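# heads up, no residue letters with this:
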């Protein structure tokens, strides 16, 4: 029994060493858009597409930030009102008039949702179709709950042009103000980076592809090359599906083929307005798509649950076990020291990996040591995501419930 327990402890610590040194340095926060040089030799035409469904509370701030971008080139904003019932379109019109740019805002009344489409992607499709008359060089796909820094569009375009990228995306700074946000939101970003190491995403020779749906700049040619938004029309995790399509299709040039060039990073200035003030709100946000991320596979779910326990929970349990065993151990028995030391090593490695994200979100240093408890909550959310899917409640968002692609 001691051999098995010790083996699990050493395996957990070894996994963390592997993650720290061989997982694309995912734990670093150095991939940031704001370090981009923004000098532009050309000024591509950009059309911004904003799908909005019942966003009256946030659309005024979000849309104002878009219309007041300091981008010196031509850009227009296409807001697709996805059958809202709260006056979203009226608020949007008021904002455009207030900032003196009604000519740059185009409001599209969304058509009814056809079979086989997610609501957001159908709205994006309609926005792109309407914007195509401007023959844009790039589309900026963004959510209605994002407040953009005035220079965000300029930086995105500069990044794309200077590095010849087909897609540029930033994970905007998520709101981190309430207790539950500080406890769980930085970990959400940390887990996303562990799943999709940004350095791997940004390496055209690596197959890993991902994007963050809050802010995606995509070249029109790249979108046409993959067959348009319709190729991912059923995707619930649409941002990563789009990035995967762009990187996988690649591009042909002078008889040579290369992967599509994409870039994903963090933003320190552009941020999400969406509040997650309670555990229930964050729980629903994660449970909505966690099982989708696992391709609705019971085997992957089982592997994930076992992996989360091994990676995040073995270390703190070892420390506790070693401490209590020390009180009960017979004189001369030093096994509890090995348990405590091995578990503490794994826990410290875990905290070391998590600390840059904690610092990025300006949270308390001690939260870095809370990752095991946070991971336990996320494990329960993932399990609940599977249960919701099996009960026919998976993918619920904005009054719609989306079945898995196999059931469409």
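Perfect, I can see it now. Predicted model only: the values in this text are computed from it and were never measured.
# drop to CA atoms for contacts and neighbour counts, all remaining ones
Fine.
# mind checking the SS state of residue 171?
strand (DSSP: H, G, I helix; E, B strand; the rest coil).
# what's the residue closest to the geometric middle of this protein?
Taking C-alpha atoms, centre = their mean, the centroid of the chain lies closest to residue 212, which sits 4.4 Å from it.
# report the secondary structure state of it.
Per three-state DSSP, the local secondary structure of residue 212 is coil.
# quick one: it from residue 101, how far?
Using C-alpha to C-alpha, to the nearest Å, residue 212 is found at 28 Å from residue 101.
# and residue 234, which of the three is it?
Using three-state DSSP, the structure places residue 234 in coil.
# so what's residue 105 up against?
Residue 105 makes contacts with 67, 76-79, 93, 96, as judged by C-alpha atoms under 8 Å, 6 or more residues apart in numbering.
# in helices only, show me those residues.
Counting by DSSP state H, the contacts of residue 105 place 67, 93, 96 in helices.
# can I get those in CSV with distance to residue 85 and neighbour count?
What follows is these, written out as CSV (distance: C-alpha to C-alpha, whole Å; neighbours: other C-alpha atoms under 10 Å):
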residue, distance to residue 85, neighbour count
67, 24, 23
93, 15, 17
96, 20, 20
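# out of those residues, who's nearest residue 276?
The closest of the ones in helices among the contacts of residue 105 to residue 276 turns out to be residue 67 (C-alpha to C-alpha; 26.1 Å).
# and here is the other one:
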């Protein structure tokens, strides 16, 4: 066989492993676990870090204020140095939508060694602890919740004895670029952190989705959250690992009633969403970057390339490479279909996954380039030149 045929065979072997041996990551059936209403509903404080979120706040904040929760609950919005009137808008929305009480506070500029969102969360959690709630709901300012979202999260945590319950919000998919990039973002995340592995009592992996995290307060104190993860750019994964180290149980799944309202109208916006933290996920390691690039090339790009070469050439070795590459491409596309269905997208996007993977490869390389230029993870006017990845300890 030709060298290309062997590479295609390696890609097919990788896809057969991913299909059967990577926690069935491609399935989308990890939703909130079985739950029943508790005899008494615990108190909850909802903490919302917000920086320049006036554009999305009218869609997200009212959904929190209008939560139909039988127990005590309130909202703490941390205005993290916004310049667009986020705090004032939040107060106006609270007056307009009578519901849960709202507190708006500001922590000032982050101290050295803190990333911005975690600094805001620290301030919000400190305020929340003065109310002595049993649970904290940490949710981003661009996340909208159905009216029963808090009830469902708390019921799942109480029924299953979970210390952290996280749902990956359904991201907005409206433009052509969003259709191409966004479902793949969740697909790749699930491939890296298979939900089934995370949700086992003796977990093989640990992660969370920062847009929606219900956290038991005493567990957060044992895990020293957020101080123990203060330098993390990928804060959701770091928080989940801290909870696990403190002996807590973690659950992560796809959301049914929690949605992101943040638009990504331009391709450049999606590029920044991925590239700002991709190299941090690789622990700023050149070796891991090289391995990731090579792995993406073999697993995602080799199959369509082998098919292309086989169509253009007549050599027997190339024909073998083409057929093996086509089979690997079919398996790859098949694993992507459940995620496209979850996002209610056309299944014709499935064969385009190699092209999307190429985009992610380039975004990851760009993330490394920005890191070594000293720009690090830039977000909302702040740049973290040498931020830490999520700790493994």
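Nice, thanks for sending it over. In this text, all values refer to a predicted model and were calculated from it rather than measured experimentally.
# returning to what we had before: can you add distance to residue 234 of the first structure and give the ones in helices among the contacts of residue 105 of the first structure back as JSON lines?
Output for these, formatted as JSON lines (distance: C-alpha to C-alpha, whole Å):
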{"residue": "67", "distance to residue 234 of the first structure": "30"}
{"residue": "93", "distance to residue 234 of the first structure": "30"}
{"residue": "96", "distance to residue 234 of the first structure": "32"}
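# trace residue 262 of the second structure over to the first structure, please.
Counting by TM-score structural alignment, residue 262 of the second structure corresponds to residue 274 in the first structure.
# residue 321 of the second structure now?
Alignment note (TM-score structural alignment): residue 321 of the second structure maps to residue 339 of the first structure.
# average distance between stretch 179-195 of the first structure and the second structure?
Once fitted to the second structure, stretch 179-195 of the first structure is off its aligned match by 0.3 Å on average (mean C-alpha distance after the TM-score superposition for the first structure).
# residues in the second structure aligned with that stretch?
Matched against the second structure by TM-score structural alignment, stretch 179-195 of the first structure falls on residues 176-192.
# one more: stretch 130-142 of the first structure?
Counting by TM-score structural alignment, stretch 130-142 of the first structure falls onto residues 127-139 of the second structure.
# show me which residues of that stretch are buried.
Neighbour counts over stretch 127-139 of the second structure (16 or more other C-alpha atoms under 10 Å) mark 127-129, 133-139 as buried.
# that older thread, now for the contacts of residue 105 of the first structure: which two are most distant?
Comparing every pair within the contacts of residue 105 of the first structure by C-alpha to C-alpha identifies 76 and 93 as the most remote, at 13.9 Å.
# follow-up on the earlier one: could you export the contacts of residue 105 of the first structure as JSON lines, including distance to residue 402 of the first structure?
Shown next, in JSON lines, are the contacts of residue 105 of the first structure (distance: C-alpha to C-alpha, whole Å):
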{"residue": "67", "distance to residue 402 of the first structure": "32"}
{"residue": "76", "distance to residue 402 of the first structure": "31"}
{"residue": "77", "distance to residue 402 of the first structure": "28"}
{"residue": "78", "distance to residue 402 of the first structure": "25"}
{"residue": "79", "distance to residue 402 of the first structure": "23"}
{"residue": "93", "distance to residue 402 of the first structure": "31"}
{"residue": "96", "distance to residue 402 of the first structure": "33"}
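# from those residues, which is closest to residue 54 of the first structure?
Nearest to residue 54 of the first structure among the contacts of residue 105 of the first structure, with distances taken as C-alpha to C-alpha, is residue 79, at 12.3 Å.
# residue contacts, that closest one?
Contacts of residue 79 of the first structure by C-alpha under 8 Å, 6+ apart are 49-52, 105-108, 127.
# what's the answer for residue 24 of the second structure, then?
Applying C-alpha under 8 Å, 6+ apart, we find residue 24 of the second structure in contact with 18, 194, 196.
# the last one against residue 26, yeah?
No. Applying C-alpha atoms under 8 Å, one finds residue 196 of the second structure not in contact with residue 26, separated by 10.5 Å.
# if you count surrounding residues, which of those two has more?
Remark: of residue 196 of the second structure and residue 26, residue 26 carries more neighbours, 24 against 21, as counted by other C-alpha atoms under 10 Å.
# please name the nearest non-neighbouring residue to the more buried one.
Distances taken as C-alpha to C-alpha, 6 or more residues apart in numbering place residue 335 nearest to residue 26 of the second structure, at 5.4 Å, with adjacent residues excluded.
# state the distance from the aligned residue in the first structure for that neighbour to residue 220 of the first structure.
In the first structure, residue 335 of the second structure lines up with residue 353, judged by TM-score structural alignment. Using C-alpha to C-alpha, one gets 38 Å for the distance from residue 353 of the first structure to residue 220 of the first structure.
# swap in residue 253 of the first structure?
As defined by C-alpha to C-alpha, residue 253 of the first structure lies at a distance of 17 Å from residue 220 of the first structure.
# more neighbours: which of those two?
Taking neighbours as other C-alpha under 10 Å, residue 253 of the first structure and residue 220 compare with residue 220 leading, 21 against 8.
# fine by me, thanks again.
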